[in-house]
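Asks: Need a 3D model of the following:
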Amino acid sequence: MTTTRSAARVPAADAPVARVLPLLGVPHLDREFDYRVPETMSADARPGTRVRVRFAGRLVDGFVVARTDTSEHAGELAWLERVVSPEQVLTPELLALVDLVARRWVGTRSDVLRLAIPPRHAAAEKSVPEPEPPQGGTSGPVEIPEGWADHPMAARFLDAVTSGVPARAVWTVPPGRDWAQSLAALADSVRRRGLQVLLIVPDQRDVDRLTAACRQVVGGGSAGRDLVTDLSAGVGPSARYRRWLRAVRGHARIVVGTRSAVFTPLPEPGLIVLHDDGDDSFVEPRSPYPHTREVAAQRSALDATPLLLSSVDRTPEVAEYVRSGWAHEIRPEPGVIRALAPRVVAFTAADPVQARDVAGGRTRLPAVALTMAREAIDVDAPVLVQVPRKGYIPTLLCGSCRAPARCRRCNGPLRAGRMDAVYGPVDLACGWCGAPESGFRCVACGSRALRAGVVGAGRTAEELGRMFPGVRVRTSGGGEILDSVPASPAIIVSTPGAEPTAEGGYGAALLLDSWALLGRPDLRAVQNALRLWIGAASLVRPAADGGRVFLSADSDSPVSQALVRWDPQGWAERELADRAEVGFPPAVHMMAVDGPATALAEILTALEVPDEVEVLGPVDLPDGEELPGHDRIEDPERVLLRIPPSLLGAVSTELRAVVVGRSGRRNTEPVRVRLDPIHIG
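Replies: Below you'll find the predicted structure:
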C-alpha cells in the first residue's frame, strides 16, 4: 500500500492521469473520473489496481481503469489518495464482462464488481507466490477421459477446446453416471494441455463433491491441493481471497466455485463448465440479479472461452441454445440411456380412489409403490422417498385437470382477491396485467371449475415407519442433509435436492406428492419438477438390476412421459415451442420493474420503447416478493415488459437511461429492475 503527503505530491512523469471508477453504488455516478497520479504512486497505480480517492469530500474505494497523459476535465484534478494494493485484479477481460453485465441487467458496474472481485486481504496477497510463466501441456491426440468413451462427440469437443476454438456444448448426464467424476476427468484432460478450467456448481455441497473428485483425478495429495482450488463464501473472506489469487495468478489449474466464480479472470482459460443451470441458486439475489448461466454464455461469446453446460435435465433456455446452433449437443451412443435408466412407472387413473389420494397430496401410497419398496428392501437395497415439504402456498388450479389457471389476455397466473366459503374465488384477476376474469375456462380441458392448490406434505417418515416395521427410516433435508447411505435395507425420506447417493444405487425411488411441485404458481413449475424427479431417479439402479421408480403424477401428462421415456431433451424442446407460442421466456425476455406506484408511473411516462414491446401492469407485487431494504414502501407494484430478444439491448439501454435520470434527482423513490426473474407467475 502506498500513500503520500499533500506537500510532497509531484505528478507522475509518465501518464500522470488515472481514470478511476469509484464504487459509489448510484446509477448517475456510474462512470470514470480523472485523478492526478503522484510520482510516488506511479509504479503501483496500474490499470486494474484498487485505489482510494476523495469524492465529494469523503474517501471511497475505486479501481484504476486506465492511465493517460491528459484529461478532458477542464478544472484542476484531485490526487489519488492511496494505492490499496498493486495487484491488478480488474483485468481488461473482466472489465469488459462487468460492463456487459451492467448494461444487460440494468445495473451499475460497482454492484457487479462487488460480485466479481472478493474483498482484499493483505496477508493473502503475501502468501500466494507471484505468477509463473504460462505452462506448457502435453501434445498429440486427445485421450478420451474416463466416463466419456460412450460419447462420440466428446473427442471432437476436446480437440476444439485444446485448439483454442470457442466451442460450446451441452451435455445431459446419463442416468446413474457420476457427474462429478465425469466432469473432473474432463477438466483434468484440459488441464494436461496447459489450460485452466473453471467449474461452476449451485451450492457448497456440490462444490465439496466436485472438488474432491478433481483432486482425486489429478493425483491426490499435494498435487490435488496445489492444482485444484475451490471458491465459495463458506470458507471465509481471507481463505477465499487467497484461493481466488491462486486462480488469477495461474497456480490453480482447476477452479471449482459457486455463482460468483463465473467472473474469475484466468490467465490461461481453457474451458468453463456450468452444471445444473436449472437450480435457483444460480440467480444472484443482489443487484443487478444476473443469472450465472447467462453470464457464462455472455463471457463465452465475449472472450471466446469454450463453454460446457451440463445437467441431468434440460432447461428450455439451454434447448434454445441448441436449437439456434449456438451450442451443440454431446450425446451418448444409442442404447446407453436405455441400458442405464431404471424402469419408471407413472400413476394411472385406473383406480379413481388412488388417483384422488395421490393428486391430493396425501402420503398414503398406492399398491404399486408399496410393492416396489418391499421388493427393494427384500434384496437389501435402500429405498428413496422424495416428498416436497415447502409449507403452504395457495394457488389457483383447474378443478378438473389441475393445470395452473391462466389469464386469457397475457397468460399470466390468475389470483383471487379473497376466497368465499360458498362461492369460491372472488375478485378474480391476472397477477401480471391486472385484467379481471369473470368467466374462467381452462385452456387445457375447458373446465370452468377452480380449486386451491396446496404445497406441503405431512409426517411422511413416521407414516412409512409404521408401514415398514423393523426397517430403518432416515430423513435428509432441512438442517441435516445426508451425503451417502450404505447398501442396506433402509427408507430415506428426502426433500427435493437433498437426496443422498446410495452405494450401488437405490433399489427403488418413490416420487410422491407430484402436484405439490406441478401446482406451484410459477412459469417454471413443471420444468423444476422434472429436474427434481430426474435428479432423484438417476440415483436408482438400472432396470436390468431391478431398479424401479414410482411417480405419483398422471402417466398421460407430457412431463410424466418425459421421465418414463427418460427424454428431458424432447420435453425441453416441446416446452420451448409452447412458450414461444404464448410469449414466455426464453422465446421472449421479461423485464420486471418493482416499486411504489408513483415511481412506476413516472418510469412508464418517461420510458420510450418500440411498439413490439408489450407493457403488462401495473399490478400488486406478487405474494412472497419483497423489495429489500425498502420496508417503508406501502402496496408495492410490478410492471412487466415483454421484450423480443432482438430488442433487449435497446430496451435495457433506454430503461437504464431512465433509471440514471431518476437517480440524479433527490428524494426519488427506489425501484428494482430484474431481467427474466425466475418467479414471474
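Asks: Going by C-alpha atoms from here, please, whenever you check contacts or count neighbours.
Replies: Will do.
Asks: surely Trp148 meets Ala154?
Replies: Yes: using C-alpha atoms under 8 Å, Trp148 makes contact with Ala154 at a distance of 6.6 Å.
Asks: one more to put side by side:
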Amino acid sequence: MSEPDPDALFDVAVSKPPPPAPAKGRQAAAPELPVAKVWVDAPLAHLDRTFDYLVPEKLDAEVVVGCRVRVRFNRQLTDGFVAERVAESDLETSRLLFLDKVVSPEPVLSPEVAGLCRAVADRYGGTMIDVLRLAVPPRHARVEAEEPVEPATAPAPPDPAGWSRYPRGAAFLDALHAGRQAHAVWQALPGEDWPARLAEVAATAASADRGAVIVVPDHRDVTRVRAACAALVGDDGVVALSADLGPAKRYRGWLSVRRGVARIVVGTRATAYAPVANPGVLIVWDDGDDQHSDPRSPYPHVRDVLIQRATRTGAAMLVAGFARTAEAQLLVETGWAPEIVAGRTELRAAAPRVTAIGEHDSQLARDPAARTARVPSVAFDAARAALSAGHPVLVQVPRRGYVPALTCQECRAPARCRRCAGPLGIPPSAGEARPPACRWCAATEANFRCQNCGSRRLRAAVIGAKRTAEELGRAFTGFPVRTSGAKEVLATVDAKPALVVATPGAEPVAEGGYGAALLLDGWALLSRVDLRAAEEALRRWMTAAALVRPGTDGGRVVVLADSTLAPVQALVRWDPAWHAGVELAARTELGFPPAVRMASIEGPPNAVAKLLAELPLPSTGEILGPVPLGDPESPDTRERALIRVARPEGRELAAVLAKAQAVRTARKDPDPLRVQLDPLDLI
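Replies: Prediction:
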C-alpha cells in the first residue's frame, strides 16, 4: 500500500472541522457563509447597525446581498435588508437566530446604493434605515414576477450643437463621453429648452455605456425631461420615477433601472438613490426649489446626496438652473465645479427686456381699469401690447386664493380672529360683499376691531391669484383669463392671446413663449422673514421670466419691486451669478450656511436644554438660542436651538448629534426631538 501524501495530511490537519450536525428539531445552517448581516427596520438611533442572523440551509440560494428578508427582532417579525454574508459572527453561533424568511430574492439594495445611504445618514446625523426607506421603494410582488426586458442598446452620441452657445458646454460633453469625472454649475439662458439640454448630457453618458440620473422638482418637469430623453435614446432607454405614477408603475420603472434595462432615469428627489449601473453623470435641476429637500428624517437635500454619490463613484455632477443658489456658488468658488455660462452677447439676444417699478412708483395706471387691477401703466401697456400681438401674458402672484391676508387699514397690524387669533382673509367663494373669515377656525368676523389701534377698517395685505384673475378679467375685457396653482396646475398653454395668472412654481409653458410677464407684489416675496428670501424671490422671478420671448421679439417683463434692491438688479441685468456671489459673501461674513454647517434642535424646552447640556460640541461649536416657537404662554410650548460649526467640523457635529440621539432612545427619553442638519428654514 502506498504511503499517504504528507501534503494531503497537512491540509486535513489545518482545515476547519465540518459544522456540527444540528440538534433534533433545529434548522441546519448554510454550509458556506452561514451568517447574514442584516439592516433591520428598527428606527431607534441606538440600533443603527447590522445584526447577525444564521442563514438556513434551505434558503441558502435565495439569501443574496441586498435582498429583503424577515427576521425575529425584539420578539417580533421585522423587515430587513441583507447587507452581506460572512463566514463567522463576533457572537457565538448558538446565540444567533435564523432568518425567518426571504421576502424576495431580488437584490434591491446594491452595495453602491447601500454605501451612499450610509454616507447620507452620517452626513445628516440620521440612521441608516431612515435613508433606506427613502432609497428603496415598497415591493410589488406581481411586478417582480413579470418577465424581464432586454437591456436597451447604447445610443449614439447626441449632436452637441445645443451647447454651442456656452463656451464650456462642448468640453463638458467631451469629458462625459470620455468617462472623466467632470463637475459643473450650468446657468441656462432665458428661453432655453433646458429639458433638451439635460437630455443631451444624459445621452452622452449613455453612449459611453454609463448611467445618468436626472432629478427635477416636480412631475411636470419629469414629463418634459423624460420626453426629451426618449427622443434621443428611445422609450426603452429612459425611465421616469415620480409619486404620481402610482406604486406599481413606479416600482416597475425602478426595477428596470436596477436590472440594467435603462441607462437614464428621470424623477423627483428619491431618484437621487436610483440604482443605475456604472453612474456617469448626476444632474439636479433648480436646486433652490424646496421640493428637493426631503421632509422625512434625516431631511437630506438632493444636491448634497448627489454630491456624495459623485464623490464616491467618480461620476460627473451637473447643478443646473436659470438662477443660482449660494450653495452652488460655493461649489464654483471652491473650484469643485466650474461654471458653464453663456457670453453677454448670447444673453442679450435671448433675454427679455426687464423693467422694475417700485410699489409706490409715481407711474400709476392712467385709466380706471388699470388702477383697479393694481397694475402700473408700464405693466398694463406691456400686457396690452403682447395681447394685441397675439401672445399670451403671464401674471405671477405670490399667493393663491382670493384675499388670503388682511391687515388694519390704519396701523397695518395683521388682522386676527377674536376667537383663536388666527389670520383673517376673504375666501375665494365669498366675494367682496361677504365679511372676512378666520383661516384657522372658519369663524366670520363681521365687526372687526384692531387690537392695536382700535380701527375698524381693513385692507388687503396681499391679493391672491383668484382675486387677481377677477380684476384682470375686468381690466382686459375680451381676453380669456386662466389660473394655475394649488390643485389646478396647468402644464402648458397654447399660443393664443390670454392672461395666465399663476402662483410661483405653477407657471405653465407657453407655446412659442409668453409675450410679457407681470411679476406682481414683489414686496411679498422680498419681505418674508427668511434667510433665503432674496435668493428665493430672484429664483421665482427668473423661472417665470425665462418663459418670455426674447426682447428682440418684443418680450417684456415688468416686476413690481424696488429697483435698488440686489435681487431686482440681478433680474434686470439677468446676472444670478453676481447675486449668488453677494449672498455667499454676506452669509460668510455673518456666519450663516453654506459658509458654515448648522444644526437645528427643536422640541420641548426641558428636552432641548438637556440635550444641549450633554452635547460635546466640536471646537468651533456655538449655540444660538434656544428661542420659543409659537405662543410662549401655550402649555405645549416648543423651543428651537441652533448649533453652528465651521464647515470642516460638520461631520463631527453630525456624529455627536447622532450619538446623543442614540443615548436618548436607549434610555427611552419620553420627549421627541427634531434634529436637522443644514435646515432650509433658520428663522
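Asks: Compare neighbour counts for Trp148 and Ala154 of the first structure and give me the winner.
Replies: Ranked by neighbour count (other C-alpha atoms under 10 Å), Trp148 of the first structure and Ala154 place Ala154 first, with 21 against 17.
Asks: Please enumerate the shared neighbours of Trp148 and Ala154 of the first structure.
Replies: Both Trp148 of the first structure and Ala154 lack any common contact, where contact means C-alpha atoms under 8 Å, 6 or more residues apart in numbering.
Asks: which residues touch stretch 50-64 of the second structure?
Replies: Contacts of stretch 50-64 of the second structure with the rest of the structure, by C-alpha under 8 Å, 6+ apart, involve 27-31, 34-40, 82-85, 89, 93, 96-99, 101-102, 104-105, 107.
Asks: Return the residues in contact with Thr395 of the first structure.
Replies: Contacts for Thr395 of the first structure (C-alpha under 8 Å, 6+ apart) come out as 404, 415, 452-454, 519-521.
Asks: Mind doing that once more with 6 Å?
Replies: 452-453, 521 (C-alpha atoms under 6 Å, 6 or more residues apart in numbering).
Asks: which non-adjacent residue is nearest it?
Replies: Take Thr395 of the first structure and drop its neighbours on the chain: the residue closest to it by C-alpha to C-alpha, 6 or more residues apart in numbering is Gly453, 5.0 Å away.
Asks: returning to what we had before: so how do I select the buried members of the contacts of stretch 50-64 of the second structure in PyMOL?
Replies: The following PyMOL line selects those of these that are buried, judged by 16 or more other C-alpha atoms under 10 Å:
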select buried, resi 28+29+30+34+35+36+37+38+39+40+82+83+84+85+89+97+98+99+101+102+104+105+107
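Asks: Among the contacts of stretch 50-64 of the second structure, name the ones in helices.
Replies: Among these, no member is found in helices (DSSP state H).
Asks: Name the SS class of Lys390 of the first structure, please.
Replies: On the three-state scheme (DSSP: H, G, I helix; E, B strand; the rest coil), Lys390 of the first structure is labelled coil.
Asks: Tell me how many other residues crowd it.
Replies: Other residues close to Lys390 of the first structure by other C-alpha under 10 Å number 14.
Asks: what sits against it?
Replies: Listed by C-alpha under 6 Å, 6+ apart, the contact set of Lys390 of the first structure reads Gly456.
Asks: Make sure Arg531 of the first structure is indeed in a helix.
Replies: Yes: remark: Arg531 of the first structure belongs to a helix, assigned using three-state DSSP.
Asks: Please identify the residue in the second structure that aligns with it.
Replies: Under the alignment (TM-score structural alignment), Arg531 of the first structure pairs with Arg539 in the second structure.
Asks: what's the closest non-adjacent residue to the corresponding residue of the second structure for Trp566 of the first structure?
Replies: Counting by TM-score structural alignment, Trp566 of the first structure lines up with Trp574 in the second structure. Nearest non-adjacent residue to Trp574 of the second structure, counting by C-alpha to C-alpha, 6+ apart: Ala351, 7.6 Å away.
Asks: Just give me the neighbour total for that neighbour.
Replies: Ala351 of the second structure: 27 neighbours (other C-alpha under 10 Å).
Asks: separation between it and Asp575 of the second structure?
Replies: 11 Å (C-alpha to C-alpha, to the nearest Å).
Asks: and what of Gln27 of the second structure?
Replies: Gln27 of the second structure is 69 Å from Asp575 of the second structure, by C-alpha to C-alpha.
Asks: Spatially central, which residue of the first structure would that be?
Replies: Residue closest to the average C-alpha location in the first structure (C-alpha atoms, centre = their mean): Phe282, at 2.0 Å.
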